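> Coordinates for the following, if possible.
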Amino acid sequence: MTRWIKLWIFASLFFGLAAGPARAGDAPEALTNFEAAKVVIGQKNFTSSKCNLGGKPTKDTLCGMEGAAALGKNTLYVPDSGNARVLGFKGIPKKNGASAKLVLGQANFSKIKFGATSKLFDYPSAVVTAGSQLLMTDFGNSRVLIWNKLPTKTNTPAAVVVGQPDLTSNDSATTQSGLDHPELGLFVAGGKLFVSDRNNNRVMIWNSVPSTNGANADVVIGQPNFTSKSAGTTETSLNEPEGIWSDGTRLVVADEANNRVLIWNSIPTSNGAPADVVVGQADFTSSDNPEPPTDQSLNEPSGVAADGSNLYVEDWQNNRILVYSPFPTSNNPAASIVLGQADFTHGDENAGNASPSAQTLFGPYGLSVIGSQLIVNDFGNNRYLIFNL
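Have a look, this model is predicted:
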């Protein structure tokens, strides 16, 4: 779906605002089809969904957020895109409607100010931690920000910027150092930084996390070089890539506009390297999204995550999460478990209900596996859901 439609959905939310058995196999033991989440962040309960609870932002609200959450030491960092901020919670919340202990991007919990500085953002859309560092994609400013020490205080400034020459620039570019609106795709593994450069139809790889502003990437995939940006549907091309996951060996990329997920069995070291496995399509040249959906189909997948043996894919337009067990090694596997829907052949918002529940999803757009928990960005319901694995 094009970006303007996503923002139209967000604007509408801002201003308007029976379980089946799992298949046999190696699926996560705690998960079954249509599993209920255990905890909600951003809402007081599982049936409310309004942006900022229908009012102004506070320390326990969210609005139109995108991207995965990340845990650093004892702080859970959560992007709150519509409020142009990142919230920091003390650990992973165990009760609904938890209050954050710190905010980044704003001077306090009630402010909404957009900008391009070391302290101001324009639609932060994903966060990831790497050792003592915090990284964040700043979609509206076409950049990635890096904090060299995990922030523990409100309004801590970022130290380094990727995609821009300095911390006040926000031009889009198709170069070895530039970016054009990176969104969900942000990951660090094996010391390497991976960024989905959405509008350039590519993934950029830095062999180490940059320590200086505007550092050049080392490898690009989805394109043959650093100055091309054409979309395509092959094993070497991408079309609006989003979520990324890696274990330092394998690389997984949600190729959103191609309705598929691509897997590289080893981290590419040369430009334009071909993918090894495709999920959601029968081959590398197809981009179908059948209606009704199936246990093999995808419709604009967004976030991806894994726990080593299982792959989790957010099927955004089908308002569900598919779980593949074991981790796919061949093309077009069938999912083992579905979350957000009662079965594999439905894809309605909130499973066709007028309001959400602990089991339903509306446009999931970012997820992460942290320990034994799956944390899901439920964009259309202005909340994060926490599932036990």
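> drop to CA atoms for contacts and neighbour counts, all remaining ones
OK.
> what ranges do the strands span in the stretch 1-150 of the chain?
With DSSP state E, counting those that start in this stretch as the definition, the stretch 1-150 of the chain shows strands at residue ranges 39-41, 70-72, 75-80, 85-90, 102-104, 124-130, 133-138, 143-147.
> And stretch 134-151, what's buried?
Buried residues in stretch 134-151, defined by neighbour count with 16 or more other C-alpha atoms under 10 Å: 134-148, 150-151.
> Sequence B follows; please return its structure for comparison with A:
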Amino acid sequence: MAAPLAPAADTMFGPRGACLFSATGPLWVADTGHHRLLGWRSLPTTDGQAADWVIGQPDFEHEGQNAKGDPTASSVAVPTGICACGDGMAVGDAWNHRVLIWHQVPTDSHVPADVVLGQADFAQNLPNRGEDEPTASTLHWPYGVFFHDGKLYVTDTGNRRVLVWNSIPTSNGQPADGVLGQDTFTTRNENDGGSPTASSMRWPHSLTLWHGNLVLADAGNNRLMIWQGIPEQNNAPCQVILGQADVQAVELNRGEYFPSDRSFSMPYGVAAAGDWLIAADTANSRLIGWHRDQLDWEALHDAPADGLSGQVTYRQKGENRSYGSALRDSFCWPYGIYVCGTMVVIADSGNNRVMVWHLEGQ
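Okay, here's the model as predicted:
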């Protein structure tokens, strides 16, 4: 895993999320271990290129949760998910138990967020606002954010649910409009308090849309959940599971030591690139993908993967393949994947780096 690196404009420590806002930039990265966001004015063109901007710390040389102070509109603690949100940006500020929203994508250092979700104001940071049970307005470890067609989705990981806002929130602490993974807004049990089902979750982490269908990386159940279309009802069941033989199964790598083309070990990231659905199979230190120009739901359930990156075969799982040095095509605990046009950005957390790839043959 990642060894700490001193903060600088050209270093990262365990980055878990990244977002490229256009083919030419800007690029923003959740430099998770340094508790900051790093920004590049344009798409980096050379290895190790230094960031232009920082949010969350007074300068590039400092680190610490909330800059070793109290939370503010421009501080973070274990930032993870990051996405385009309308004309702006949303960040899952996980250990402050909140989501930060900028109405416009920041183009400078120290830009404060405009709206906070999960807390009543920017000065608060208790899980579920200090209460034992959640509400439609609270969060507990929100790791993932996803925006599509006016709706904001947040993987409220510690509450084992996904919250949905039907439009971009405009006020602090605004309650969510919908919930997946729980029967109500006031429950937070693993797998909805029972055995796993097609609607329950254990460690929801990231979301994407594939051919118009919502996909969730449910890391704790070692699976991907795919809904037919976009669910409109609370606690709606998914249509298809990838990574497990059925909805009751949850073991990593299906209970075997080595992975296969049908298994996961804590998949934290998921993204769609054209006809490809790509998952960051984090603890197996690989990416695996499914290629479909259209979805046959019966054939898709428990289908083997069509593509692999980071390992030579589906039966391998070592960090950087053989627990060696990082390569240009190896991974060590990849977390986040973000696709922008023909570019894909991968937060390769255990290698303390973000990788930018050009996609070919989507």
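> can I get the strands of the stretch 1-150 of structure 1 in JSON lines with distance to residue 352 of structure 1?
Below are the strands of the stretch 1-150 of structure 1 laid out as JSON lines (distance: least, C-alpha to C-alpha, whole Å):
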{"stretch": "strand 39-41", "distance to residue 352 of structure 1": "20"}
{"stretch": "strand 70-72", "distance to residue 352 of structure 1": "30"}
{"stretch": "strand 75-80", "distance to residue 352 of structure 1": "26"}
{"stretch": "strand 85-90", "distance to residue 352 of structure 1": "31"}
{"stretch": "strand 102-104", "distance to residue 352 of structure 1": "35"}
{"stretch": "strand 124-130", "distance to residue 352 of structure 1": "27"}
{"stretch": "strand 133-138", "distance to residue 352 of structure 1": "32"}
{"stretch": "strand 143-147", "distance to residue 352 of structure 1": "37"}
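> Minimum distance to residue 388 of structure 1: which of those strands has it?
The closest of the strands of the stretch 1-150 of structure 1 to residue 388 of structure 1 is strand 39-41. By C-alpha to C-alpha, the value is 9.4 Å.
> Against which helices or strands is that closest one packed?
With contacts taken as 3 or more C-alpha pairs under 8 Å, 6 or more residues apart in numbering; DSSP states H and E, strand 39-41 of structure 1 sits against strand 383-388.
> Would you mind listing the buried residues in the strand it packs on?
By neighbour count on 16+ other C-alpha under 10 Å, the buried set for strand 383-388 of structure 1 is 383, 384, 385, 386, 387, 388.
> Name the nearest of these relative to residue 127 of structure 1.
Proximity to residue 127 of structure 1 was ranked across those by C-alpha to C-alpha; first place goes to residue 384, at 13.8 Å.
> give me every residue that touches the closest one.
Taking C-alpha atoms under 8 Å, 6 or more residues apart in numbering, we find residue 384 of structure 1 in contact with 40, 41, 42, 375, 376, 377, 378.
> If I align to structure 2, which of the residues you listed are still contacts?
Compared against structure 2 with both residues aligned by TM-score structural alignment, their matches' C-alpha atoms under 8 Å, the contacts of residue 384 of structure 1 retain 375, 376, 377, 378.
> ok, and the closest non-adjacent residue to residue 222 of structure 1?
Once flanking residues are discounted, residue 222 of structure 1 sits nearest to residue 237: 4.1 Å by C-alpha to C-alpha, 6 or more residues apart in numbering.
> what helix or strand is that neighbour on?
Following DSSP states H and E, one finds residue 237 of structure 1 outside all helices and strands.
> Among the contacts of residue 384 of structure 1, which lie within helices?
Counting by DSSP state H, no part of the contacts of residue 384 of structure 1 is found in helices.
> on that earlier part again, possible to save the buried residues of strand 383-388 of structure 1 as a markdown table with distance to residue 268 of structure 1?
Converted to a markdown table, these look like this (distance: C-alpha to C-alpha, whole Å):
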| residue | distance to residue 268 of structure 1 |
| --- | --- |
| 383 | 35 |
| 384 | 32 |
| 385 | 33 |
| 386 | 32 |
| 387 | 32 |
| 388 | 33 |
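> From the residues you listed, pick the one nearest residue 349 of structure 1.
Taking C-alpha to C-alpha as the measure, residue 349 of structure 1 sits nearest to residue 383 out of the buried residues of strand 383-388 of structure 1, at 14.4 Å.
> Out of the kept ones among the contacts of residue 384 of structure 1, which sit inside strands?
The strands in this structure, assigned by DSSP state E, contain 375, 376, 377, 378 from these.
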